[in-house]
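**Q** just a sequence and a predicted model for now, questions to come.
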Amino acid sequence: MTLFAGLAAFSITPADASGHVDTAALARLLERICAAGAESIGLLGSTGGYAFLSRRERQRAVEAAIECVDGRIPVIVGVGALRTDEAQALARDARKAGASGLLLAPMSYTPLTDEEVLQHISAVAEAGQLPLCIYNNPSTTRFTFTDDLIVRLARLPNIAAVKMPLPAQGDVAGELARMRSRIPEGFSIGYSGDWGAADALLAGCDAWYSVVAGLMPAEAVALTRAARAGDVAEARRLDRAFQPLWNLFKEFGSFRVMYAMADLLGLVGVDPPRPILPLGKTDMARVKDALTRIAL
């Protein structure tokens, strides 16, 4: 099985107000993911707040994660950075620490062209010398990968997968068929956007890059396994239980909601990095209600 397959659970990265990572708290979260049976851990993705952390703190997080999992589960490390040389250094750090793969979004203050993104990702993939997943996250990066660009990247060494947003028109099956007709065999196509996970998995995508699995891995594993087994009724039943939480993800952004969840579940009590503010009492109550429905 390819590295980029099944459920990739993306954890938050607990840190104090100065950006110092609480490696013990991170290890506790990752241990839950290992125990639940996810296929991989996504570390320092958008959910992991990579953009808010220094290179040294990102190194500490990766080293702690690799020590915690001790070879039980692959760790995919986000290495996004504004500068190409910085992203290359982060890729080398991840490889040295023992990461299994890399995840790269084209961060930039200045809008990027296709050629700039191609050269950026190619350079980081060469530096990291690990299987790399392209992170197509236009809501954050303001850059949307075209099919043509993904096809060009998929033919380059070390580039093995793409993490896609949900298609605007909801036709995951059509998008998968279109892209698979053009990319090399074995190149993985996965999706983020947890509220569309059931549809994407049932349509036959290779991977679910899951936010919620970072804190509720057992429930996310159950949904993944039902969908991948073709058990439509069970996948839909589990997805319906998640709907109030999916609605909160859409309303507030999953990053804010995950910090609220971590507190309410008693897993770790830290605020998101500033300038992101924690949810207020009324909205926290809504998150609690959504968690209760999932538990039921």
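**A** Received it, and whenever you're ready, just let me know what you need.
**Q** only C-alpha atoms from now on, for both contacts and neighbour counts.
**A** Noted.
**Q** Val62 touches Val77, doesn't it?
**A** Yes. Using Cα atoms under 8 Å, Val62 makes contact with Val77 at a distance of 7.5 Å.
**Q** and those two? Which one has more around it.
**A** Using other Cα atoms under 10 Å, the more surrounded residue of Val62 and Val77 is Val77, with 31 against 26.
**Q** ok but that one is inside a strand, no?
**A** Yes. Assessed by DSSP: H, G, I helix; E, B strand; the rest coil, Val77 belongs to a strand.
**Q** what is the burial count for the closest residue to Val211 other than its chain neighbours?
**A** Spatial nearest neighbour of Val211, chain neighbours left out: Phe10 (5.3 Å); criterion: Cα to Cα, 6 or more residues apart in numbering. Other residues near Phe10 come to 28 when the count uses other Cα under 10 Å.
**Q** can you check Phe187 too?
**A** 19.
**Q** for the helix or strand harbouring Asp148, buried residues please.
**A** Element membership of Asp148 [criterion: DSSP states H and E] is helix 147-154. For helix 147-154, burial by neighbour count (16 or more other Cα atoms under 10 Å) applies to 150-151, 153-154.
**Q** try this one side by side with the last:
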Amino acid sequence: MKISGIIGYTVTPFDPCTQGVDLAKLGEVIDILLAGDVDAIAALGSAGEAAYLTAQEWQQVAEFTVKHVAGRVPVIIGIAALTTAQATTYAKYAHQFGADMIMLSPFSYYQLSEQEIFEHYQQVSNASPLPIMIYNNPAVCGVDMTPELMLAMVADIENVVAIKESSGDIQRMHKIYHLSEGAVPFFNGCNHMALEALTAGAAGWCTAAPCLIGDKPKQLLQAVANSEFERAQGLFYQQFEFLEFIVSSGLAAAVKAGFALKGMDVGGPRAPLLPLNDAKQKQLAQLLSNLR
């Protein structure tokens, strides 16, 4: 299955009384993303606080997301685990639940060699037939994969088919495009680089922004696709300050605060993460008002 366009990220709502996952609210979040004209739904990323969920909660979110989307768009399940054993277990669950793709990023305590990273991806590929998107997010995961390594994994590991690049270096994207002669789809994972990435040939943009600003990211993507560069630039700078804000303030906390401002309580982030303070909530309210 080929996936492109806007990949919308869910947050994971928590019940204010039980502090457990609120699946009913998760359904509402998914519906809001679909209304924002996303081309795929991605669950269990950093916006979804996957690192703070129990194994049982992770399974609940993955299974519910696939069932609720019900084939309307492809579903991508994020997997980031310290051990290969845990990553392969989650990959098997994602396949069992009916996901369309997994987005795999290695977490590091010890510094991993390129051979260790390669073997990690190889074993996950062996455990599940699902297509794999490599996710390079060195700031969060502590592992920085070079374009050469990621392209070697696409070439040599059966199910590895795409790359999400979140290092913040546009030259990485240019290199992926150049070295693969445009044959390997890569996705932008840095909100503030969306315009540069799309004009550099990115197949899509992975973002939680449609949770709060609807189809504005899709409008930007379509403007670039239609070579309407002046319009694309205008759309991007309309969103730029908001995109910077949600990243710098913490995706989970910022998006959940945005939902609250819109009258939808999805709970706060899970400790040790903290909700936005009053000043940041006011700043976010103003940014959202400007984007109406």
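**A** Thanks, I have the structure now. Because the structure is a prediction, the values reported are computed rather than measured.
**Q** if we can go back for a sec, and which of the buried residues of helix 147-154 of the first structure is nearest Val117 of the first structure?
**A** Checking the buried residues of helix 147-154 of the first structure against Val117 of the first structure with Cα to Cα, the nearest one is Leu153 at 9.6 Å.
**Q** for that closest one, give me its contacts.
**A** For Leu153 of the first structure, the contacting residues are 118, 122, 159, by Cα atoms under 8 Å, 6 or more residues apart in numbering.
**Q** Ile276 of the first structure now?
**A** Arg256 are the contacts of Ile276 of the first structure under Cα under 8 Å, 6+ apart.
**Q** which position in the second structure aligns with it?
**A** Aligned by TM-score structural alignment, Ile276 of the first structure pairs with Leu273 of the second structure.
**Q** gap between that match and Tyr109 of the second structure?
**A** 20 Å (Cα to Cα, to the nearest Å).
**Q** next: Leu151 of the second structure.
**A** 24 Å.
**Q** same deal with Phe242 of the second structure?
**A** In terms of Cα to Cα, Phe242 of the second structure sits 32 Å off from Tyr109 of the second structure.
**Q** show me where the first structure has helices.
**A** 23-36, 55-69, 84-97, 114-128, 138-141, 147-154, 172-180, 197-202, 217-228, 232-252, 254-264, 281-295 (DSSP state H).
**Q** now render those helices as TSV, adding distance to Ala5 of the first structure.
**A** Formatted as TSV, these follow (distance: least, Cα to Cα, whole Å):
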stretch	distance to Ala5 of the first structure
helix 23-36	15
helix 55-69	18
helix 84-97	20
helix 114-128	19
helix 138-141	22
helix 147-154	16
helix 172-180	15
helix 197-202	11
helix 217-228	11
helix 232-252	18
helix 254-264	22
helix 281-295	25
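**Q** just those: most buried one?
**A** helix 197-202 (a mean of 24; mean count of other Cα atoms under 10 Å).
**Q** quick one: contacts of it?
**A** Contacts for helix 197-202 of the first structure (Cα under 8 Å, 6+ apart): 172-173, 191, 207-208, 223-224, 227-228, 230, 232, 235-236, 239.
**Q** with stretch 257-271 of the second structure instead?
**A** Stretch 257-271 of the second structure has contacts (Cα under 8 Å, 6+ apart) with 12-16, 22, 25, 49, 52, 211-212, 252-253, 256, 274-276, 281, 284-285.
**Q** what distance separates the start and the end of that stretch?
**A** One end of stretch 257-271 of the second structure sits 15 Å from the other (Cα to Cα).
**Q** try stretch 179-190 of the second structure
**A** Distance across stretch 179-190 of the second structure, first residue to last, is 21 Å (Cα to Cα).
**Q** stretch 120-135 of the first structure too?
**A** Taking Cα to Cα, stretch 120-135 of the first structure runs 13 Å from one end to the other.
**Q** what does stretch 155-173 of the second structure give?
**A** End-to-end distance (Cα to Cα), stretch 155-173 of the second structure: 17 Å.
**Q** from Pro167 of the first structure, how far out is the residue nearest to Val211 of the first structure?
**A** 21 Å.
**Q** again with Val270 of the first structure
**A** In terms of Cα to Cα, Val270 of the first structure sits 33 Å off from Pro167 of the first structure.
**Q** tell me, what's touching Val62 and Val77 of the first structure both at once?
**A** 43, 94, 99.
**Q** now, which of the residues you listed sits nearest Ile66 of the first structure?
**A** Ala99 (7.0 Å).
**Q** what lines up with Asp289 of the first structure in the second structure?
**A** Asp289 of the first structure maps onto Gln286 in the second structure, by TM-score structural alignment.
**Q** Val270 of the first structure - how many residues pack around it?
**A** Going by other Cα under 10 Å, the residues that sit close to Val270 of the first structure add up to 17.
**Q** that should have said Leu279 of the first structure, apologies.
**A** 17.
**Q** now swap in Glu49 of the second structure and tell me
**A** When neighbours are counted by other Cα under 10 Å, Glu49 of the second structure comes out with 21.
**Q** start and end of stretch 261-277 of the first structure, how far apart?
**A** 14 Å.
**Q** before we move on, what about stretch 205-214 of the second structure?
**A** So stretch 205-214 of the second structure: terminal residues 14 Å apart, Cα to Cα.
**Q** state the span of the first structure onto which that stretch is aligned.
**A** The alignment places stretch 205-214 of the second structure over residues 208-217 of the first structure (TM-score structural alignment).
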